[in-house]
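Enquirer: Next comes the sequence, and after it the predicted model I'd like to discuss.
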Amino acid sequence: MLRGDDAIERAFGLTLVPGGPMYDASIHFSGRSIVIELEAVSQTGFDAATLVRGMMSRLGEAQDMTRFFAEGARQVRALTDFDRVMVYRFDREGSGEVVAESLKQGVDSFLGLHYPASDIPMQARALYLRSTFRIIADVKGNVVPIVPTLDIDRQPLDQSISILRAVSPIHLEYLRNMGVGASLSISIIVDGRLWGLFACHHYSPRLPSFAQRIAAELFGQMFSLTLEGRERRAGSDYEAQARAIADRLMAAVAQDGALLADAAWLGEIISTTVPADGVAVYINGTVETSGKTPNREQLHALARLLNTNAGGQVFATDWLASLTADAADYAATASGMLAIPLSRAPRDYVILFRTERLRKVRWGGNLQKEIELGPNGPRLTPRKSFEEWSELVKGRSEPFTAAQIRVAETLRVALLEVLLRLSETAGDDRRRAADRQVILIAELNHRVRNILALIRGLISQTRDSSLSAEAFVATLDDRVQALARAHDQLTSDRWGPARLIDLIRTESEAYLGERRQRVTHSGVNVLIDPTAFTVMALVIHELMTNATKYGALSDDGSVEIEWEIEPSGSLIVKWTESGGPLVEPPSHRGFGSTIIENSVPYDLGGTAQVEYPAGGLTARFCIPSRYIAHVLEDYAPALPIAPKYMIESDLLAGEIVLLVEDSMIIALDGEDALIDIGAREVFTAPSVVRSLALIEEGRISFAVLDYNLGGETSVSIAEQLLARGYRSSSRQAMERLWNCRDRLKAQLSLRSPIMP
């Protein structure tokens, strides 16, 4: 029937010799030997199972852990009839505390007393795990030797789980010092670890019957299982709450990785399940704190200490000074620490701190043991005084419980998962960004080549032997300006669809001045694709230019522009001139006429019809529906037209101008434009260093700045100018520039479309 290591079987009421007394037997293996231990039967008719079942029923009625422990002690005393039964619990360091007891009247109470770990050495604790029941019937009883001394393998018999074996003389002396005549202990084992003991004392020799002892051992096992279940239920409820907190934390950090460095937010989240007085977040050598924590220098030292000594798991202590002597300097602020590692070495940490908790500990006797000579040389003697001895414990915090450490481990795994996801997301983002950059560069290259080809075409087609050099430059400049204005409108909407009415108004305002009132327009509020927008910009520009030079707007006539959406979804745009000089079909078709008549059919696949009746030119354009992005329900309103600023040659009269531009060609063009509007002198600079040097000379009255200057920006130049602007003369110039900024921008754009 014996199964596994340390298995023990019992038999009751055996008759070994005919007519002789009956014996109770305990049988187990020891190496290759079978050990049979016999005791004369002292009690019959004892039903241990029924008795223990009743004991467990009463134990189950306990509502809280305090009552549970007290009821356990009461049941064991009722069963064994010992004078004192204590429930003795170990802490993580091995020290013990009496958490419950049941006493015979007149016996001193040990409830609440603490005992040092040295009272029960590690080898004794290991034995309590193997042999869960131990009795000393008479601490003054004679010790009987084993015969023979050695077994068949010439080894001493291993008596670890023998129920009749003697105990250490030191332990017997310890009990005699307490005045105890007999003792009994029952191990309380939870999750495979020695949680504590039922420690029973009697002040005279006492040996409960074999059946009583078996019942007490069985009750100890049932008590341990019940305690384990209660702790697991409490831990399960607590950890379920912690998992909910972890899920909340994961969801928040996954949405915003910056929260991981927010010590106040982390502290608020975590402290709902793991109470703490302060939180520090140590990431990439940067420290953020909230609440009561050591200072930054001390935190860096702690992080180095953790990286040196702690593994990749949660580390907790209620006595920081035991790790580093420096912790004594800030013990009042932080005596306990729980560190949650967030990465591999060198690690980042979320560290919870607890302040010092001064507490008075009641010890069962003075902890100091005296050394005296014994039969085996110098040794520690058992304590001879068991009177209560108090100690004020300093430099320690409220300990972190096992459940809180498990919660912290759950949070560690959750945070690592979030960090892994963020890392993967960042990697994906980097890859996507690299892919987008490749596509963007290819698209940019394609567009630049198209623009250069378009400019080259404009130059080639504008060239006409009948035009003077000045007329050629002016005509080419007008066409480039038309394209620039169209691109400005498209890029303001991130190269998305733009309103047709804005295109028409922009072209009307660019050249007509006061005559813009003679251009009327009406139609649906339609947004057209960028491709169609660019094409129509050139078409409208050429129509407007022709009308200004030769058509209705060159005289007292007017232009009416109408547009509508056909049932097919195509956009129809009509141009009608009236009241101007008599019109005749052109004898020579130049580039402008070619743009008007062929751009829409060629580039967009639509139609263009241009007629030249005597009363004024008319044109009709059909833009296919695929280029119509959206039609708003309201009609395009007649928006107020911004004031038209004509070039004022004295706008910058007498001013000394700083022009910051990193492109030499644009700088030269801008310099000419500024001279044209009155600047007395223009200094150009391609960089911040050169600009600041010119400003330092003290001659600049105001400046025009390009923001991007290769690998730097002009922000520092603007700041320097603003700082100097508080001098009266420069300040007046700055205010004047601010007041005329719109006119300056408009006028410079006429000269250099890229510059604004």
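Expert: Ah, there it is.
Enquirer: C-alpha only now, for contacts and for neighbours.
Expert: Fine.
Enquirer: Could you look up the next helix or strand downstream of the lengthiest helix in the chain?
Expert: Longest helix of the chain, by residue count under DSSP state H: helix 402-462. Next along the chain after helix 402-462, taking DSSP states H and E as the criterion, comes helix 469-492.
Enquirer: what's the offset of that next one from the middle of its chain?
Expert: In this view, helix 469-492 has its centroid 51 Å away from the chain centroid, taken as CA atoms, centre = their mean, to the nearest Å.
Enquirer: want to compare, so here's the second one:
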Amino acid sequence: MTEPLPYDVDLTNCDREPIHLLGRVQSFGCLVAISSDWIIQHASSNCAEVLGVDFVAAIGTRLQDHVRDEVLARLRGRMQALAHGNDSVRIFGLDLVGDGCRYDVSLHQSGRSFVLEFERKMDLDERDDLAQVHPLIARIRSGNGVQGMAHEAARGLRALSGFSRVKVYQFAADGSGTVIAESRDPSQDSYLNLRFPAADIPAQARELYRRSLLRLIGDVEDPGAPVLPYRNPEGEPLDLSLAVTRAVSPIHIEYLKNMGVGASMSVSILHRGRLWGLFACHHHEPLYIDYERRTAVELFAQLFSYELIQAESDAERDSMLTAQSTHDRLMSRLSSGEGLAASFDVLADEIAAVIPHDGIALYADGQYFHRGQTPTEEEFLGLARFLNTAATSRIFATDSIVSRFPGAEVFRDRAAGVLALPISRTPRDFIVLFRGEIAQQVAWAGNPGKVYETGAHGPRLTPRKSFEIWREVVKDHSAPWTEADLRTSESLRVTLLEVVLKLTDAANAERLRAQEQQELLIAELNHRVRNILSLIRGLVSQSRDGAEDVASFTDRLDGRIQSLARAHDQLTRKEWTPVSLKGLVDVEMGAYLDANGRLEVSGPDVLLVPDAFSTMALVIHELVTNSAKYGALSVAAGTVRLAIAPQPDGALVLGWADVGGPAVRPPKRRGFGTTIIEKSIPFDLQGEAALQFLVTGVEARFMIPARFVMPAPDGTAPGPAPVLAVPATSVVAKRVLVVEDTIIIAMDAADMLGDIGATEVDTASGVAEAMRLLDRARYDFVLLDVNLGRETSRPVAERLRAEGVPFALATGYGDSPEVRDGYPRSPILQKPYTVDMVRRVMAEALANN
């Protein structure tokens, strides 16, 4: 039997561990600390192993005696940035001693020392990790609310980092956290919707996460290397709070081992300067991610944080608009001067429309009015005295009134949550909303209140070994009042106070004050939104290798790529021979809407040679797009007139006119689409283009030189390629594997398959990973990318054919002999593809299997 402990040992003991003073680094890097005059003060014992330079033996000497002059000059230059308040600076690919070995370097200030950390660059292949960030962030913007955004963020970070499980962990006010989104390998345990106690991430660890945004633990079995000497001459250990190679607390290592984790990475999610949550990444075996990729991961997390702020700002704006609408309606309906008591039912109906509740009460001028589940008048008087002790001119909200006001025991069967709006000065009157109790189960990842014995780490907590779900029933709580509820309530409070003051002959001055306050709030909100957008725009513009174009033109590029793809398909089907102009127009019109009867074409059809067809595809696409958005095709009665007029010299004149659409106003600036219409034909074909924004509709005239035009034989030309229909009785595969080496394409394909009806979609980026998944599960259908970077998917295709698994080949090469002859027979899906195309090849593969 265990002897009782002489002190209490519970989950709070972790808060006392000095995790920033461990005096060790992880083995994937080494550390050197220097003074302001460049004297080496500390060095990790593995410097010789990592760098080939024994900095431990060099302690007390000058750094410039051990590195190249060029390196020293570069370090001095980057160190200057620390004088401007930067937490750290980074240098990638530094040749330290001239031996050709490259190192990634982090530099930050710790007290009076400057800390240099070095990681050997193992992968010298050129890659652009940052270029992957912005397409992933673009997907996050499509998420529905915080949950949807977090789900897309978990998927994106897992794809970017390579970890087998990525959790989005959101902190509560008490320091506990809940996993609100997760992306994981099927072999990994799920922690979705589980809550973790506050002490699992102690207070000092949360503070370090707020200061240092990314933390990698490459191998939980790594013994690390000590930093020597442990203390400086003043007797102080080196503070490693911001060190990227900082070793790991043995308590945390044991915690990770108990979870079956071999490597982890934590990335902070900050929200207006506070720690909102974490990306918690786990891997079943050791995993090292180099510093350059970790920088891309850190940028991903920061952009996700800005997207959260943007979503919150949008919600604030919507709440403000709703509050303004409610304000206007209330002021209109209460303008008769009868007072709030006489208008209680009107007031209750308006509030019910914007804030859900189970009961509402008005206490004004000593009178009590109520509706729904509320306390009695006698019970409410005790609550009113309690509310009078709350802060003045502020709403009061709690989802457990009995925990704040013991007298609420008498009406706990009717009301658990209270939201009170003071609507007068002393003595105060109130509008009070009530919500009934919701007894709810909280699923914890282990018992948060369980007491543990002291273990091998001395008088500190031994981490728990059980992460089995422990459920706690929470009573005397209502559904929580949301931020939107509180914002709306504050606006209502101001509105109702305005009504009260109007009824007491003081409305004019107070209404002006409220209006000015509201305008100020709107101006401040607009200012914040502009700042956020400017910040995101700045980050995009500073990204490398044209990332600005990806972010700026993502929405428009999709339509243009599909347009070019359709044009290319018609060309390749005719072996790069001239193709019908009318066919092109039909394809573009059909891509946007059912334009039957809404396109009037005059003149004979002509053929366009391949050199002109792609240019005309873009021009026609922009004309149709603009008409569908703003012109004749945006209304039911509008039509488009296309005049085809071959000229005696063989040239072609095209006339385009929007007829019957809304009135047109010339744009204030020329956008990219307008530039395509006006510039493509003159620049690419040496023709002519004129665009007019008439009040009656947009008109355009184009001249295409004769060398790009041919008459159609017998006055008819080949039309657009037929779209193959999906059999109405087609069977949908439920479990699907996508083998694709490009992150964004793989994620888009997974989404398309989910839209079709697949219930479980796994992705693999290479042959080895695909084979491992095939060993573990039986799939109903597999979508194979032909080219997987440095390898092809042929071994996977041959295995699928041998095992009788239906599959289709996705390729940008089209149905070429190389693909057809080199793979087992299967349907071909040509990139870029759509949901309908995926549905068709799936049906064909399943039907032929």
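Expert: Sure, I can see it. Just so we're clear, the structure is a prediction, and the values are computed from it rather than from any experiment.
Enquirer: Distance from the chain centre to the longest helix of structure 1, please.
Expert: Here helix 402-462 of structure 1 is found 20 Å from its chain centre; the criterion is CA atoms, centre = their mean.
Enquirer: Kindly report the same for stretch 323-340 of structure 1.
Expert: Taking CA atoms, centre = their mean, one finds stretch 323-340 of structure 1 lying 26 Å from the centre of the chain it belongs to.
Enquirer: Show me what that stretch is in contact with.
Expert: Residues from elsewhere that reach stretch 323-340 of structure 1, judged by CA atoms under 8 Å, 6 or more residues apart in numbering: 292-294, 313-321, 349-356, 395-400, 408-409, 412.
Enquirer: Which members of those residues are classed as buried?
Expert: Neighbour counting by 16 or more other CA atoms under 10 Å classes 292-294, 314-321, 349-356, 395-400, 408-409, 412 among the contacts of stretch 323-340 of structure 1 as buried.
Enquirer: now the angle between helix 469-492 and the longest helix of structure 1, please.
Expert: 160 degrees (axes from the mean of the first three to the mean of the last three CA atoms, to 10 degrees).
Enquirer: counterpart of P463 of structure 2 in structure 1?
Expert: Aligned counterpart of P463 of structure 2 in structure 1: P382 (TM-score structural alignment).
Enquirer: cool, F114 of structure 2 as well?
Expert: Checking TM-score structural alignment: F114 of structure 2 goes with I34.
Enquirer: which SS state does that match fall under?
Expert: Under DSSP: H, G, I helix; E, B strand; the rest coil, I34 of structure 1 falls in the strand class.
Enquirer: Now for the nearest residue to it once chain neighbours are set aside: which residues touch it?
Expert: Leaving aside its chain neighbours, I34 of structure 1 sits nearest to H28 (5.9 Å; criterion: CA to CA, 6 or more residues apart in numbering). Residues in contact with H28 of structure 1 (CA under 8 Å, 6+ apart) are L2, D6, A7, I8, E9, I34, V35, I36.
Enquirer: Please pull up the equivalent of the fifth one in structure 2.
Expert: The one in question is E9 of structure 1. E9 of structure 1 maps onto V89 in structure 2, by TM-score structural alignment.
Enquirer: Quick check: that match touching Q109?
Expert: No. Using CA atoms under 8 Å, V89 of structure 2 makes no contact with Q109, being 9.9 Å away.
Enquirer: if we can go back for a sec, nearest to A264 of structure 1, of the contacts of H28 of structure 1?
Expert: Closest to A264 of structure 1 out of the contacts of H28 of structure 1 is D6 (53.2 Å), distances taken as CA to CA.
Enquirer: Any figure for the gap between the closest one and I34 of structure 1?
Expert: 12 Å (CA to CA, to the nearest Å).
Enquirer: next SSE after the top helix by length along structure 2?
Expert: When structure 2 is parsed with DSSP H, its longest helix is helix 291-333. The helix or strand immediately downstream of helix 291-333 of structure 2 is helix 344-354, counting by DSSP H and E.
Enquirer: with structure 1 superposed, average distance for the following helix or strand past that following helix?
Expert: On the C-terminal side of helix 344-354 of structure 2, the closest following helix or strand by DSSP H and E is strand 359-364. Superposed on structure 1, strand 359-364 of structure 2 shows a mean distance of 1.8 Å to its aligned residues (mean CA distance after the TM-score superposition for structure 1).
Enquirer: give me the number of residues near the counterpart of R404 of structure 2 in structure 1?
Expert: Taking TM-score structural alignment, R404 of structure 2 has L323 as its aligned residue in structure 1. Around L323 of structure 1 there are 13 other residues, counting by other CA atoms under 10 Å.
Enquirer: could you pull out the strands for the stretch 251-400 of structure 1?
Expert: 278-283, 286-291, 315-317, 336-341, 349-354, 359-364, 371-374, 377-380, 388-393 (DSSP state E, counting those that start in this stretch).
Enquirer: Same question for the stretch 151-300 of structure 2.
Expert: Under DSSP E, counting those that start in this stretch, the stretch 151-300 of structure 2 gives strands at 165-171, 177-184, 195-196, 214-217, 225-228, 263-271, 274-283.
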